[in-house]
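1. Quick one: sequence and predicted model below, then my questions.
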Amino acid sequence: MLYNLLFPLADQAGILNLFKYLTFRTGGAVLTALLISFFAGPSVIRWLRRKQGRGQPIRTDGPESHLTKKGTPTMGGILVLLALTLSTLLWTDLTNPYIWIVLLVTLSYGLIGFADDYLKVSKRNTKGLPGKLKMAGQIAVAIVATIFIMRLSPEPLSRAMAVPFFKNVLLQLGWGYMVMAVFVMVGASNAVNLTDGLDGLATVPVMIAAGVFSLIAYMVGHAVFANYLQIHHVPGAGELAVFCGALVGAGLGFLWFNAPPAIVFMGDTGSLAMGGALGAMSVVTKHEIVLAIVGGLFVLETVSVIVQVASYKLTGKRVFRMAPLHHHFEKKGWAEPTVVIRFWIISGILALVGLSTLKLR
């Protein structure tokens, strides 16, 4: 909004030229989202605590240490979405369609997560929204978003998937691209949701991935940089760097309240939304495979659940002491902060590997 209002006046006041630069507006989005989180956080948490009473139901079959978290309010993702949305609307070019598409996916997935959290709290159980209904909603939103992305993407990118480490390699998937894009958005959303099982565990990896995709979006949207790095240029995608900045700021602000011991949980409201945002950004920037590298921690958590379920159904034996993977290490005796910080380190390493794909061609 500030770009649309103030940049046209740059001829009258030279300082307003600053709003032309994505780097300036990205920094502004980070700080704005962070400040909104800091100032609105206490009020939002008090409201959640008042409305929820006994807080999020805790699984009795989980690690015993989790029973001490009884009474902690959930749906803290509302704070993330509030800070992210306001900051995005304030600092981005609102005529850019990619901003609205990614914001649509983020808020829609957040709404699905809110419904799930609300049922958990109101019904006092850990099941929430029926899995099939939740999945159907996510798929429907992803299909709509993918159709718009395909229409906006230049040829030959509209139905193609780029391959990292290889310059000018595009896999033309035809209508199969829609299946792949939907899988990426829904998969990323649920992968972050599975990872969000310990205080702060999912928040920092999401921030790291958002920081990486802020740089990717900037490079992909800049014709000169895209040509130099030999990556595929997507006109207009650079504006998503500002959105990513807002996501980093919102995540950082939420972490203030979610750091161990958390005084509020993100809930599906936040985890589904943040994962969906990462998935949508990877589809727009044609870096879907890179998301699997940068978000490798989320992939590991998801695979651990798949392996655990498959092994138990086929052999009656469990591979891990408990899935997702972070619970396995808790069961082995690792303290919660140890698991969280070590997983953060893994996420940072994977982010560096993902960034290397921009240059190694």
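-> Nice, thanks for sending it over.

2. C-alpha only now, for contacts and for neighbours.
-> Fine.

3. show me what contacts residue 352?
-> residue 294 (C-alpha atoms under 8 Å, 6 or more residues apart in numbering).

4. give me the element it is part of.
-> Using DSSP states H and E, residue 352 falls within helix 336-356.

5. Off-centre distance for that helix?
-> Relative to the centre of its chain, helix 336-356 is centred 15 Å away, using C-alpha atoms, centre = their mean, to the nearest Å.

6. With stretch 146-164 instead?
-> Computed by C-alpha atoms, centre = their mean, the chain-centroid distance of stretch 146-164 equals 21 Å.

7. name the helices or strands packed onto the one helix or strand residue 240 maps to?
-> Using DSSP H and E, residue 240 sits within helix 240-258. Packing partners of helix 240-258 (3 or more C-alpha pairs under 8 Å, 6 or more residues apart in numbering; DSSP states H and E): helix 22-52, helix 77-91, helix 97-123, helix 203-221.

8. What distance do you get for residue 146 to residue 175?
-> Applying C-alpha to C-alpha, to the nearest Å, the value for residue 146 to residue 175 is 11 Å.

9. of the two, who's got more company?
-> residue 146 (25 against 12; other C-alpha atoms under 10 Å).

10. want to compare, so here's the second one:
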Amino acid sequence: MLYWLLYQKLYPFFHPFRIFRYVTFRTVFASLTALLITLFIGPYVISKLREFQIGQYVRDDGPQSHLKKSGTPTMGGLLIVIAILLPTLLWADPADPLIWIVVFATLAFGAVGFADDYIKVVKRRSLGLTPSAKLFGQALAAVLVASSLIVLQQFRMFSTALSVPFFKSWRPDLMLHWFDHVPHLALLAFVPFVAWVVFVLLGSSNAVNLTDGLDGLAIGCTIIAAGALTVLTYVSGHVVYADYLELQRMPLVSELTIFCGSMVGASIGFLWYNAHPAEVFMGDVGSLALGGAIGTVAICIRQELLLPFIGGIFIIEALSVILQVGSYKLRKKRIFKMAPIHHHFEQLGWAESKVIARFWIGALVFALFALTTLKLR
């Protein structure tokens, strides 16, 4: 709430505080705050996880080099969530409703992941929540996010029109407007939008979750994806840049730049402890929260169709699992030696550190391509 205190309340009495009105300034401070929170409280959180014996269960059918990771503290995603949300609440404008929507999405998906991790730890097995229970929790969170955005749409604070990469003016609306003239069926107009939000959020959260299998892999890709989203939220909320790039201009999304900056800072800080060899794993509480946050930000700025590029490695990891399962069910044959695909490369003999570094490079290439689409229209 520092923005409210320093700018809205104290600025009239001390004019140098006007600097706090600038989103860029507050984004930098939010990122630094998130980084410092992670670095300073990280050792305490890790020691407490060890004290409570919250250790990772490692599958014995995977790469044998991973067996030595058994017992490494997990649920470190709690640290990430704290380090994202505290700076966001400190530096963002609390009057912006989109801030509260992404905060809710992060907490809601993190809660599903927390429940999954908790069951794994208590039961001492790698299954956690049943797939149906896990998907139901994620879908419920997604429906609530969609409902909140629909309320904003009714007040003309949000648009259900979708931005399409490479096209300037083609923006298909996900709302069925012909239901507007039938009052008792008006809610059906939003069914495509709600279904779309559920699809995007389930896809993004589970894609990050599947990527979290090697030390630093998922969090490194998250840093790159969050960095790209920081740029996209800033230009989408900036009147000059949005007009120049012919984007949908949405003033409210400007404050989401601060949330994305916090996500970058928190992820860099967590990588300090999660880099190979990892001192702590994020667990589902971290991967689902990050995936939900990334997907929600993309929805708020209407750039969902860029997600396959913003999080290209996440998508490849998810597709590798889908293809592997589908191939085995249909043909009783596997496409990869092991899925997700990062394990396939390990089975080919690649060192874990080499897989991680090369996947980071791929994530960076995808993210840079996503940003080039802003101009290629």
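-> On my side now, so go ahead. This is a predicted model, so every value here is computed, not measured.

11. what TM-score comes out when they're superposed?
-> Remark: TM-score between the superposed chains equals 0.97 [TM-score structural alignment, normalised by the length of structure 1]; 360 aligned residues with a C-alpha RMSD of 1.2 Å.

12. quick one: contacts for residue 83 of structure 1?
-> If you count contacts by C-alpha under 8 Å, 6+ apart, then residue 83 of structure 1 has 32, 33, 34, 36, 37, 246, 250 around it.

13. what sits against the residue lying closest to it once chain neighbours are set aside?
-> Nearest residue to residue 83 of structure 1, sequence neighbours excluded (C-alpha to C-alpha, 6 or more residues apart in numbering): residue 33, at 4.7 Å. Residues in contact with residue 33 of structure 1 (C-alpha under 8 Å, 6+ apart) are 83, 84, 86, 87, 246, 247, 249, 250, 253.

14. please redo it, this time with the cut-off set to 6 Å
-> Counting by C-alpha atoms under 6 Å, 6 or more residues apart in numbering, residue 33 of structure 1 touches 83, 84, 87, 246, 249, 250.

15. For the stretch 151-300 of structure 2, just list every one of the strands.
-> Ranges of strands in the stretch 151-300 of structure 2, per DSSP state E, counting those that start in this stretch: none exist.

16. hey, where'd the helices end up in it?
-> 191-211, 217-237, 239-244, 256-274, 283-300 (DSSP state H, counting those that start in this stretch).

17. Measure the mean distance from the helix holding residue 240 of structure 1 to structure 2 post-superposition.
-> Here the mean offset of helix 240-258 of structure 1 against structure 2 after fitting is 0.4 Å, by mean C-alpha distance after the TM-score superposition for structure 1.

18. Can you check which part of structure 2 that helix sits on?
-> Helix 240-258 of structure 1 corresponds to residues 256-274 in structure 2, going by TM-score structural alignment.

19. tally of neighbours for the alignment partner in structure 2 of residue 292 of structure 1?
-> Using TM-score structural alignment as the criterion, residue 292 of structure 1 maps onto residue 308 of structure 2. Around residue 308 of structure 2 there are 16 other residues, counting by other C-alpha under 10 Å.

20. And the strand or helix carrying residue 308 of structure 2 against structure 1, how far off on average?
-> Using DSSP H and E, residue 308 of structure 2 sits in helix 307-310. For helix 307-310 of structure 2, the mean deviation from structure 1 after alignment is 1.3 Å (mean C-alpha distance after the TM-score superposition for structure 1).

21. Tell me how many other residues crowd the counterpart of residue 44 of structure 1 in structure 2.
-> Alignment note (TM-score structural alignment): residue 44 of structure 1 maps to residue 45 of structure 2. Using other C-alpha under 10 Å, the number of residues around residue 45 of structure 2 comes to 18.

22. any idea how far residue 364 of structure 2 is from residue 283 of structure 2?
-> Distance, residue 364 of structure 2 to residue 283 of structure 2, using C-alpha to C-alpha: 23 Å.

23. before we move on, back to that, would you list the helices and strands packed on helix 240-258 of structure 1 in a markdown table and tack on distance to residue 153 of structure 1?
-> Listed next are these as a markdown table, based on distance: least, C-alpha to C-alpha, whole Å:
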| stretch | distance to residue 153 of structure 1 |
| --- | --- |
| helix 22-52 | 20 |
| helix 77-91 | 22 |
| helix 97-123 | 10 |
| helix 203-221 | 12 |
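
24. can you tell which of the ones you listed is closest to residue 62 of structure 1?
-> Each of those has some distance to residue 62 of structure 1 by C-alpha to C-alpha; the shortest is helix 97-123, at 16.5 Å.

25. Could you tell me the angle between the closest one and helix 267-284?
-> Angle, helix 97-123 of structure 1 to helix 267-284, by axes from the mean of the first three to the mean of the last three C-alpha atoms, to 10 degrees: 160 degrees.

26. Between helix 240-258 and helix 97-123 of structure 1, find me the angle.
-> Going by the same axes, to 10 degrees, helix 97-123 of structure 1 makes 20 degrees with helix 240-258.

27. mean shift of helix 97-123 of structure 1 relative to structure 2?
-> In the superposition against structure 2, helix 97-123 of structure 1 averages 0.6 Å from its aligned positions (mean C-alpha distance after the TM-score superposition for structure 1).

28. mind listing what's buried in that helix?
-> Buried residues in helix 97-123 of structure 1, counting neighbours by 16 or more other C-alpha atoms under 10 Å, are found at 97-99, 101-121.

29. cool, stretch 322-329 of structure 2 as well?
-> 323, 324, 325.

30. ok, and what's touching stretch 250-257 of structure 1?
-> Contacts of stretch 250-257 of structure 1 (C-alpha under 6 Å, 6+ apart): 33, 34, 37, 38, 80, 83, 84, 263.

31. Let me know how buried residue 8 of structure 1 is, in neighbour terms.
-> The burial count for residue 8 of structure 1: 14, using other C-alpha under 10 Å.

32. I'd like the distance between it and residue 93 of structure 1.
-> 12 Å.

33. ok, now residue 317 of structure 1?
-> 53 Å.

34. and the two? which has more neighbours close in?
-> Neighbour count, other C-alpha under 10 Å: between residue 317 of structure 1 and residue 93, residue 93 has more, with 24 against 12.

35. Would you mind listing the residues in contact with that one?
-> Taking C-alpha under 6 Å, 6+ apart as the test, what residue 93 of structure 1 contacts is residue 3.

36. Look up how far residue 17 of structure 2 lies from the residue nearest in space to the middle of structure 2.
-> The centroid of structure 2 falls nearest to residue 294 when counting by C-alpha atoms, centre = their mean (2.8 Å). To residue 17 of structure 2, residue 294 of structure 2 is 31 Å away according to C-alpha to C-alpha.

37. Same check on residue 60 of structure 2?
-> 57 Å.
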